[in-house]
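In: Give me the fold of what follows.
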Amino acid sequence: MKSGNTGVLFCFIALAVVVFGGEFAGGILASMFKTKVGRALDNKLNSTFQDYRPKTNVSNENDVAVTWDYLQDWFDCCGARDYKDYKGVKFQDPQMFVPKTCCVLKSGDATDPVPVNNIACQRDARNEVKSSDFLFTKGCLPDIKDKVEWYASILIGVAFGMTFFQLLLLLMACCAFNRDSGSGRGYIICRWRCC
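Out: Next comes the predicted model:
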């Protein structure tokens, strides 16, 4: 029983094979390069401190400073590796050694941070302490890297799941092609009774 659509079905199968191969190769490449994310993040994040300009008023907000303020507020961290990343930053207040978002905050508001004790926080940063009740001493890089790798794992899993579903559809299309062609070609691809 021929339906007359074997040419269209063959084109669909050919395109599906190309797309399937691309998705499968992309999933494998994403899995391989997922581990290199940490090094790239480390290099990129550390290079942003030279562009960090603390805001003195709302009109001169700096995108790098705003981004770091939000990251530090979300992850309860300071700097990329640690709070010492801010050593070269010139703050308007000479008694500041780290942004206020590096301090333990009363509220989680990165746009208007209010430290629990700003004086103790800045003192601990100046004295380069290893741990503090007022200053976040750990860097943000490990948390950011973990978050990026976690989301990458989800995306890779979804991509492989979609690839498996697409493979199933491809096999069904091959069965339909085999049935519609009536010539017996392609029977090796699909030997199921439904074909």
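In: Please count neighbours and contacts with C-alpha atoms only from this point.
Out: Fine.
In: in which helix or strand would I find the residue sitting nearest the centre point of the chain?
Out: What sits nearest the mean C-alpha location of the chain, by Cα atoms, centre = their mean, is Val148, with 3.3 Å. Using DSSP states H and E, Val148 falls within helix 141-181.
In: Return the list of helices and strands in contact with that helix.
Out: Applying 3 or more Cα pairs under 8 Å, 6 or more residues apart in numbering; DSSP states H and E, one finds that helix 141-181 makes contact with helix 6-33, helix 37-47.
In: Compile these into a markdown table and extend it with columns for distance to Leu169.
Out: Below are those laid out as a markdown table (distance: least, Cα to Cα, whole Å):
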| stretch | distance to Leu169 |
| --- | --- |
| helix 6-33 | 9 |
| helix 37-47 | 33 |
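In: Contacts only, for the residue of the chain most remote from its centre.
Out: Largest separation from the mean C-alpha position in the chain: Met1, at 51.1 Å (Cα atoms, centre = their mean). Neighbouring residues of Met1 by Cα atoms under 8 Å, 6 or more residues apart in numbering: 179-180, 182.
In: Alongside the first, I'd like the structure of this one:
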Amino acid sequence: MGRTGYTCIRHVFCSLNVLIWLCACGMLGAGLWMRFSYPYAYGTLVPQHSYASSDVLVLATGCFTFVVAFFGCCGAWFQSRFLLITYFSLVILIFMAEFMLGTLAFVFKDQVGDNMKSQLRYGISEHYTEENMHESGTFSNFWDYIQSTFQCCGVDKYYDWYNIKAWPREERVPDSCCVHRERYCGKQYDNDDRQLNWYQDGCLSAIQIWLVQRLHFVGTVGLVIGFLQLFGLIASMILFCTLIDRRSKRGSTVALCRFWMRAAD
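Out: Reported below is the predicted structural model:
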């Protein structure tokens, strides 16, 4: 490869990784803000798996992206074969992880749906509390927001809220399940028809429909990420191979000079 082409690929590759590095810094900042702004917030519908909370996922993704972009940027700038091959290996691992996750999600899609349903029910039963339902970012506030926004109640039906830990031996629902919301509208008494004021549909189907409607956005983001990963793989290999070729030629030139100097002596 000519010097101009090598320099162009090197600068573009380095600039791209600087941009990704800055994005990673932004993700780290957002994750830290979420962690310290809502220290007791779950940020997830499955609090029994705290590693799946939004702040943990953002921080983990930001840290990994920061490290990968650091190897790529430094490898291109300092023309380091070790850093470039490390960058290449990390991107290959990302590709493999994405492929495996996509394959497993497709093969076990029914089991994933059933497991999600049971986990959501468990979260409602064990982690919903009335004390922090008005505190922004908490699990209880999160569920109230979903039910009010999607006009639904519970996972499958409103009876998912019956006899939960927050109100044992009570067949009631949160006030966010009410069509016409008012204080204690989720409670029912003897010979009471308050169930007619509750949303009859569960939230699981509403959440699934919301996700399906946004698959085009997810697909677009996935294509952009895939293109950047592919470019990173190709560019890092070109830079790596060019460095090996240049240093081998330089070594051959030095050896030839030494040979002629010895011959002259």
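In: Got a TM-score for the two of them?
Out: Scored against TM-score structural alignment, normalised by the length of structure 1, the superposed chains reach a TM-score of 0.59; 158 aligned residues with a Cα RMSD of 4.0 Å.
In: circling back: out of the helices and strands packed on helix 141-181 of structure 1, nearest to Ser153 of structure 1?
Out: For Ser153 of structure 1, the closest of those is helix 6-33, at 7.9 Å, according to Cα to Cα.
In: could the helices and strands packed on helix 141-181 of structure 1 go into a markdown table alongside mean neighbour count and distance to Pro54 of structure 1?
Out: Below are these laid out as a markdown table (neighbours: other Cα atoms under 10 Å; distance: least, Cα to Cα, whole Å):
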| stretch | mean neighbour count | distance to Pro54 of structure 1 |
| --- | --- | --- |
| helix 6-33 | 14 | 34 |
| helix 37-47 | 14 | 16 |
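In: Can you tell me which of those helices is nearest to Ala159 of structure 1?
Out: Comparing these against Ala159 of structure 1 with Cα to Cα, the closest turns out to be helix 6-33 (6.4 Å).
In: what's the angle from the closest one to helix 141-181?
Out: Counting by axes from the mean of the first three to the mean of the last three Cα atoms, to 10 degrees, helix 6-33 of structure 1 points 160 degrees away from the direction of helix 141-181.
In: Can you name every helix or strand that helix 6-33 of structure 1 contacts?
Out: Using 3+ Cα pairs under 8 Å, 6+ apart, helix 6-33 of structure 1 sits against helix 141-181.
In: that older thread, what about the helices and strands packed on helix 141-181 of structure 1, which gets the closest to Leu135 of structure 1?
Out: Among those, the nearest to Leu135 of structure 1 by Cα to Cα is helix 37-47 (19.6 Å).
In: Give me the distance from the helix or strand just after the closest one to the chain's centre.
Out: Next along the chain after helix 37-47 of structure 1, taking DSSP H and E as the criterion, comes helix 63-75. In this view, helix 63-75 of structure 1 has its centroid 16 Å away from the chain centroid, taken as Cα atoms, centre = their mean, to the nearest Å.
In: try stretch 227-243 of structure 2
Out: With Cα atoms, centre = their mean, you get 25 Å for stretch 227-243 of structure 2.
In: So what touches that stretch?
Out: Residues from elsewhere that reach stretch 227-243 of structure 2, judged by Cα under 8 Å, 6+ apart: 1, 6, 9-10, 13, 72, 76, 79, 81, 84-85, 87-88, 91-92.
In: For Gln72 of structure 1, which of the helices and strands packed on helix 141-181 of structure 1 is the nearest?
Out: That would be, of those and by Cα to Cα, helix 37-47, which comes in at 12.5 Å.
In: The closest one: average distance to aligned residues in structure 2?
Out: Taken against structure 2, helix 37-47 of structure 1 registers an average deviation of 2.0 Å after superposition, with mean Cα distance after the TM-score superposition for structure 1.
In: hmm, who's touching that helix?
Out: 80, 85, 141, 145, 148-149.
In: how does it look with 7 Å?
Out: Helix 37-47 of structure 1 has contacts (Cα atoms under 7 Å, 6 or more residues apart in numbering) with 80, 141, 145.
In: neighbour-wise, which of these leads?
Out: Neighbour tally across the contacts of helix 37-47 of structure 1 (other Cα atoms under 10 Å): the maximum, 28 neighbours, falls on Ala80.
In: Please give the number of neighbouring residues around the nearest residue to Thr129 of structure 2 once chain neighbours are set aside.
Out: Take Thr129 of structure 2 and drop its neighbours on the chain: the residue closest to it by Cα to Cα, 6 or more residues apart in numbering is Ala166, 5.4 Å away. A count of nearby residues for Ala166 of structure 2, using other Cα under 10 Å, gives 17.
In: helix, strand or coil for Ala166 of structure 2?
Out: coil (DSSP: H, G, I helix; E, B strand; the rest coil).
In: Quick check, it in contact with Tyr128.
Out: Yes - Ala166 of structure 2 lies in contact with Tyr128 (Cα atoms under 7 Å); the separation is 6.5 Å.
In: So for stretch 159-172 of structure 1, what gets flagged as buried?
Out: 159-160, 163, 166-167, 170, 172 (16 or more other Cα atoms under 10 Å).
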